[in-house]
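Q: Sharing a model prediction with you, sequence too.
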Amino acid sequence: MNRFQDHESLLYLHKLAYASVQGVLDESVAYGIVNEMLIEHKQVLGRDFFIIFPQLRLPWNPDRPKDRRGNIPDVGLGRLTGSGVRHLQGGIEQKVATELMRNLPNPDSIVHDKAVQLSINRAIIQAEDQVKAAVKNGAIPCNTAIDWIIASGPYFIITSFGPFTEAQLSTRSHRPNASGDALLAEIAQELKDTADSTPITKTLHLIGTEEAAVAVHNYLVSGAQLYNSTDRNYP
């Protein structure tokens, strides 16, 4: 047993990770696996260490009630104060697995695959706006880098966003619209048509491995330091 997750926990998550890439690849199944991973970490860190906020809506302009635009991380990680205010330490943006992930290959063997890069890069585009919205809602400190989990199926990286300038906070990279995420689809197509998709420079982890358990444990522990910050008054 180690202080991150015991052998039984790792086997359980590995079994789920494998099952999640059999049959029809489904993003909703991937949500379930990443949530199970977080629950296993709560068993180690304590039930009050963080709360899982699924599909957390963050208004893009919280000071403008008539502005209905918002960003929705697949998972928000945080705590709820006694007065009902949500403070976040991070979040997760999840994408459906790719075909190459079906037999759970070693992360190093798929990190250069174009489809994997595309999946991760699409999630990064959305996650950046989620972090910006979290800053504008006072959910996270405004003058520090924020780590976010970017997942594709049972694989994930941990990357940082910010701190942002005022101009950056006013600009959205991903603009959902009635045509069904047309801009994101356009960006995705451009990446597909490009011979060299943006490479994945962060370590790619696989849920159910000790390396992934250590990475998430450290991520959760380091992110908890943000709760003590009073630098949440934006603008």
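A: Sure, I can see it.
Q: Please count neighbours and contacts with C-alpha atoms only from this point.
A: Noted.
Q: After the longest strand along the chain, which helix or strand is next?
A: With DSSP state E setting the assignment, residue counts place strand 86-95 as the longest strand in the chain. Next in sequence after strand 86-95, counting helices and strands by DSSP states H and E, comes helix 107-110.
Q: hmm, back to that, report all helices and strands that the longest strand of the chain contacts.
A: Applying 3 or more Cα pairs under 8 Å, 6 or more residues apart in numbering; DSSP states H and E, we find strand 86-95 packed against helix 27-45, strand 75-80, helix 114-136, strand 146-152, helix 210-223.
Q: Between strand 86-95 and the first one, find me the angle.
A: If I follow you right, that is helix 27-45. Taking axes from the mean of the first three to the mean of the last three Cα atoms, to 10 degrees, one finds helix 27-45 and strand 86-95 inclined to each other by 140 degrees.
Q: Now helix 27-45: buried residues?
A: Residues 29-31, 33-35, 37-42, 45 are the ones in helix 27-45 that count as buried (16 or more other Cα atoms under 10 Å).
Q: coming back round to it: closest one to Ala167 among the helices and strands packed on strand 86-95?
A: The closest of the helices and strands packed on strand 86-95 to Ala167 is helix 114-136. By Cα to Cα, the value is 11.1 Å.
Q: let's bring in a second model and compare:
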Amino acid sequence: MGITASFPKHWKVVSLDSVVTRLTNGYVGPTREIYVPQGIPYLLARHVKRNRLTFDGKTFVSPEFNEKNSKSILKEGDVLMVQSGHIGETAVVTKEHEGHNCHAMIVITPKAERLLGSYLSCFFHSKLGRSQLDQLETGITLQHLNCRDVKDVDIPLPPIAEQKRIAAIAQKCDRLRRTRRYTQQLSDSYLRSVFLEMFGNLETNSNGWEFCELGDVADIASGVTKGQKFNGRQTVTVPYLRVANVQLTVRPFLSEVVTLG
């Protein structure tokens, strides 16, 4: 497809098709008739979450179906790519999911001596990888990737040792992002519980509080406009709080207060 970005001289730019042994997609068709209560775990697009597989243990197919669709049986180190809806989401198949099968997703088996699945997955989540997939998407109401088009994606290919290092850094960043989201969720949950404890449910007024208008219990006035003229009036020089001084913190940024006089 062509990459215009520059890379270290010892890196190569290759087509995906040249560094994989398998590029196919899982069974595409109705699922109602193929599910069984227990059997071979069957991965769906919803199980692929940015470099992670999160199988929920709810979708299984029979060993017979699995064998009939052996071209998409997963191996450790494969890369799974969502090809409809949230296209381009990828994850590496771990030992836990080896032997499982998948539905309507692209299965990529890298040549182990040239390409790491973890590096490939990180690449597809990068701006460079994402931009190439965006050029390949089809469909209006539902975005879709054709398996035969993905083989032509160009990949910057560093040596294996560098691929490992890049993938490790990217995975660490992903873990930090997940931790930050989880911490934010805990913080939000804690603040909601503290608010309810202090004020009760304001929608139902569980504490039986009296409500009134702000103007009934406070004096409301606007501040002085910078540049306002006070000809003939006595003035003084005082600290002046601007909008920039007031943030979502306990107190204003007083260290940046200017004077006005």
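A: Happy to help now that I have it. None of these values were measured; they are calculated from a predicted model.
Q: Now the TM-score, please.
A: Remark: TM-score between the superposed chains equals 0.23 [TM-score structural alignment, normalised by the length of the first structure]; 98 aligned residues with a Cα RMSD of 6.1 Å.
Q: still on that earlier bit, right, and the helices and strands packed on strand 86-95 of the first structure - which one's nearest Gln168 of the first structure?
A: helix 114-136 (8.3 Å).
Q: Now do the closest one against strand 146-152, angle only.
A: Using the same axes, to 10 degrees, helix 114-136 of the first structure lies at 150 degrees relative to strand 146-152.
Q: Which elements pack onto helix 114-136 of the first structure?
A: Counting by 3+ Cα pairs under 8 Å, 6+ apart, helix 114-136 of the first structure packs on strand 58-59, strand 70-71, strand 86-95, strand 146-152, helix 166-169, helix 182-193.
Q: Export those to TSV and append columns for mean neighbour count.
A: Output for those, formatted as TSV (neighbours: other Cα atoms under 10 Å):
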stretch	mean neighbour count
strand 58-59	22
strand 70-71	20
strand 86-95	25
strand 146-152	24
helix 166-169	12
helix 182-193	14
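Q: and the ones you listed as CSV, adding distance to His7 of the first structure?
A: Formatted as CSV, these follow (distance: least, Cα to Cα, whole Å):
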stretch, distance to His7 of the first structure
strand 58-59, 37
strand 70-71, 37
strand 86-95, 25
strand 146-152, 23
helix 166-169, 43
helix 182-193, 38
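Q: Among those, which comes closest to His205 of the first structure?
A: Per Cα to Cα, nearest to His205 of the first structure of these: strand 146-152, 9.2 Å.
Q: what's next to the closest one, contact-wise?
A: 30, 89-98, 116, 119-120, 123-124, 127, 131, 156-163, 219, 223 (Cα atoms under 8 Å, 6 or more residues apart in numbering).
Q: and the top helix by length along the second structure, what other elements does it pack with?
A: Longest helix of the second structure, by residue count under DSSP state H: helix 160-199. Here helix 160-199 of the second structure touches helix 117-124, going by 3+ Cα pairs under 8 Å, 6+ apart.
Q: Packing partners of the helix it packs on?
A: Judged by 3+ Cα pairs under 8 Å, 6+ apart, helix 117-124 of the second structure is in contact with strand 79-82, strand 90-92, helix 160-199.
Q: could you redo the last one with a cut-off of 10 Å?
A: strand 79-82, strand 90-92, strand 105-110, helix 127-136, strand 154-157, helix 160-199 (3 or more Cα pairs under 10 Å, 6 or more residues apart in numbering; DSSP states H and E).
Q: nearest to Val258 of the second structure, of the ones you listed?
A: Distance to Val258 of the second structure, taken as Cα to Cα, is lowest for helix 160-199 among those, at 33.4 Å.
Q: Can you list the buried residues in that closest one?
A: Applying 16+ other Cα under 10 Å to helix 160-199 of the second structure flags 163-164, 166-167, 170-171, 174 as buried.
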